[in-house]
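Chemist: Here is the input, now give the coordinates:
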Amino acid sequence: MYARTSSMQADPARIDDGLAVIRDEVLPAVTGMDGCVGMSVLVDRGSGRCIATTAWQSEDAMAATAEAVRPLRSQAEEVLAAGASEVDTWEVAVVHRDHATPSGACARITWLSGDPGSADRATDIFKMVVLPRVRELFGFCSASLLINRAAGRAVGTITYDSRAALEASRGPTGSIRDRAAAESGAMVDDVAEMEVALAHLHVPEMA
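Modeler: Modelled structure (predicted):
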């Protein structure tokens, strides 16, 4: 499984308008493409940061749709009053769901970078160090890890049932993150807390 993320900086006042267009027009168009297995959108209503993720059955399917999704991305950027998106492609390394994502769910996203040759080790550490501990936290919903082997980059996402559960997890997940980064030799580049505005990814369990 593979994923494409489009990150953009939107006008916070345009978030709801943008989500309506994504839900009603972009989502049906993207999920109708060959090999697509769903789409999700994370938003920070305070800063206007938005991250849309589409998942694909294969790297070939993802590459084949690169041009077809471009006008849809431009449509979302326009209605969100956003600048050009930062687009990244990833291999889906880990997916674990405890239960379906409820309305009001929130996620903490962590971006890391390190040795391009350490992707498998980072994946193992996520499975053996991160997953067992976050699964025990209040309100845990799901976890995923995306990797880019060539660039030595990874992004882990932990989703919680509510904003309250997300906030309660800050202390515990900080120590989990520090341990995982140290054991994998990775550097934490960024951490963000965002609302799960759209959750229609249908990637199978990969843990």
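Chemist: alpha carbons only for contacts and neighbour counts from here, please
Modeler: Noted.
Chemist: now the helices: where do they sit in this structure?
Modeler: Counting by DSSP state H, the chain has helices at residues 15-21, 27-31, 59-64, 66-79, 119-125, 131-134, 163-168, 170-184.
Chemist: Now render those as a markdown table, adding distance to Ile147 and mean neighbour count.
Modeler: A markdown table is the format used below for the helices of the chain (distance: least, Cα to Cα, whole Å; neighbours: other Cα atoms under 10 Å):
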| stretch | distance to Ile147 | mean neighbour count |
| --- | --- | --- |
| helix 15-21 | 27 | 17 |
| helix 27-31 | 22 | 17 |
| helix 59-64 | 13 | 16 |
| helix 66-79 | 19 | 15 |
| helix 119-125 | 7 | 18 |
| helix 131-134 | 16 | 16 |
| helix 163-168 | 23 | 17 |
| helix 170-184 | 13 | 14 |
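Chemist: one more to put side by side:
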Amino acid sequence: MYVRATRVQNPPDAVEKGIAFFKEKVAPAVKGAPGNAGAILLVDRKTGAAVGITMWATAQALGASEQVGISSRTQSAAATGGSIVNVERGEQVIADRAQPPKAGSFVRLNTITGDPKKIDDAIKFVEKQVLPVLKALKGYRALLMSVDRLTGRSTVSTVWETIADLEASEPKVSSLRRDAADAAGASDVKVEIFETAFVEIAQPARV
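Modeler: Predicted coordinates:
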């Protein structure tokens, strides 16, 4: 599975407009593209930050959908008065789902920029050390990891039933986060909290 993640900065008072646009325009447009496997929208209602994620069955499908992606993000930013921060692409290497995807869940998005040569070490660490701990915690719904093997950048998204569950998990994962950074050859991990505003997965991913 491959993903394209578009970060958009919207005015906080335009978040609902952005969610509606994604549901009504972006998701249907990408759903009709060959090889599409789903779409997700993450939002921070306080800051207006949003991440639109589209999922693709193959690298070829991801590449072929670039024009759809350009149109969607340009129109989305125009509709909300927002600005496109960046667009990143990656290979999804872990997709563990204890519960089916749903809107209203909460996501801790960890971004690690490490050594490209250590990507496989980072994947192994998340699989063997992080995942077993998370699966035992209250409210755990999913863990998704994507990597860019050329740059060494990886993202680990953990999904929780409620914001309280997410916050309660922090003491358990903070030390693991530092160890994951070490495994990836990174000096630090960027951590962001989002709400899942929209999710539609065509094909349930496997570990």
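Chemist: that older thread, which one of the helices of structure 1 lies closest to Ala3 of structure 1?
Modeler: Closest approach to Ala3 of structure 1 among the helices of structure 1 (Cα to Cα): helix 59-64, 7.4 Å.
Chemist: Superposed on structure 2, what's the mean shift for that closest one?
Modeler: Taken over the aligned residues, the distance from helix 59-64 of structure 1 to structure 2 averages 0.7 Å (mean Cα distance after the TM-score superposition for structure 1).
Chemist: In terms of secondary structure, what does that helix contact?
Modeler: Applying 3 or more Cα pairs under 8 Å, 6 or more residues apart in numbering; DSSP states H and E, we find helix 59-64 of structure 1 packed against strand 2-9.
Chemist: Give me the helices and strands touching the strand it packs on, please.
Modeler: Judged by 3+ Cα pairs under 8 Å, 6+ apart, the packing partners of strand 2-9 of structure 1 are strand 49-56, helix 59-64, strand 86-97.
Chemist: Out of the ones you listed, which one sits most buried?
Modeler: Neighbour counts (mean count of other Cα atoms under 10 Å) averaged over each of the helices and strands packed on strand 2-9 of structure 1 peak at strand 49-56, with a mean of 23.
Chemist: what's the mean distance for that one versus structure 2?
Modeler: By mean Cα distance after the TM-score superposition for structure 1, the fitted strand 49-56 of structure 1 averages 0.5 Å away from its aligned residues in structure 2.
Chemist: got the buried residues for the lengthiest strand in structure 1?
Modeler: Across structure 1, the longest stretch assigned as strand under DSSP state E is strand 187-201. Going by neighbour count (16 or more other Cα atoms under 10 Å), the buried part of strand 187-201 of structure 1 is Val188, Glu193, Met194, Glu195, Val196, Ala197, Leu198, Ala199, His200, Leu201.
Chemist: a markdown table for these, including distance to Ala81 of structure 1?
Modeler: Converted to a markdown table, these look like this (distance: Cα to Cα, whole Å):
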| residue | distance to Ala81 of structure 1 |
| --- | --- |
| Val188 | 29 |
| Glu193 | 22 |
| Met194 | 19 |
| Glu195 | 19 |
| Val196 | 20 |
| Ala197 | 18 |
| Leu198 | 19 |
| Ala199 | 22 |
| His200 | 24 |
| Leu201 | 25 |
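Chemist: Which one of these is nearest to Met1 of structure 1?
Modeler: Leu201 (11.6 Å).
Chemist: How about that closest one: what's its closest non-neighbour residue?
Modeler: Once flanking residues are discounted, Leu201 of structure 1 sits nearest to Gly38: 4.1 Å by Cα to Cα, 6 or more residues apart in numbering.
Chemist: do the same with Tyr140 of structure 2
Modeler: Trp160 (4.8 Å).
Chemist: which one in structure 1 is aligned with the one you found?
Modeler: Alignment note (TM-score structural alignment): Trp160 of structure 2 maps to Tyr160 of structure 1.
Chemist: re earlier: looking at the buried residues of strand 187-201 of structure 1, which two lie furthest apart in space?
Modeler: Across these, no pair lies farther apart than Val188 and His200, at 27.5 Å, counting by Cα to Cα.
Chemist: Lys118 of structure 2 - how many residues pack around it?
Modeler: 17 (other Cα atoms under 10 Å).
Chemist: dump the residue contacts of the residue nearest to it when sequence neighbours are not counted.
Modeler: Distance criterion Cα to Cα, 6+ apart; nearest residue to Lys118 of structure 2, sequence neighbours excluded, is Ala184 at 5.3 Å. By Cα atoms under 8 Å, 6 or more residues apart in numbering, the contact set of Ala184 of structure 2 is Ile112, Thr113, Gly114, Asp115, Lys118, Ile119, Asp121, Ala122, Gly152.
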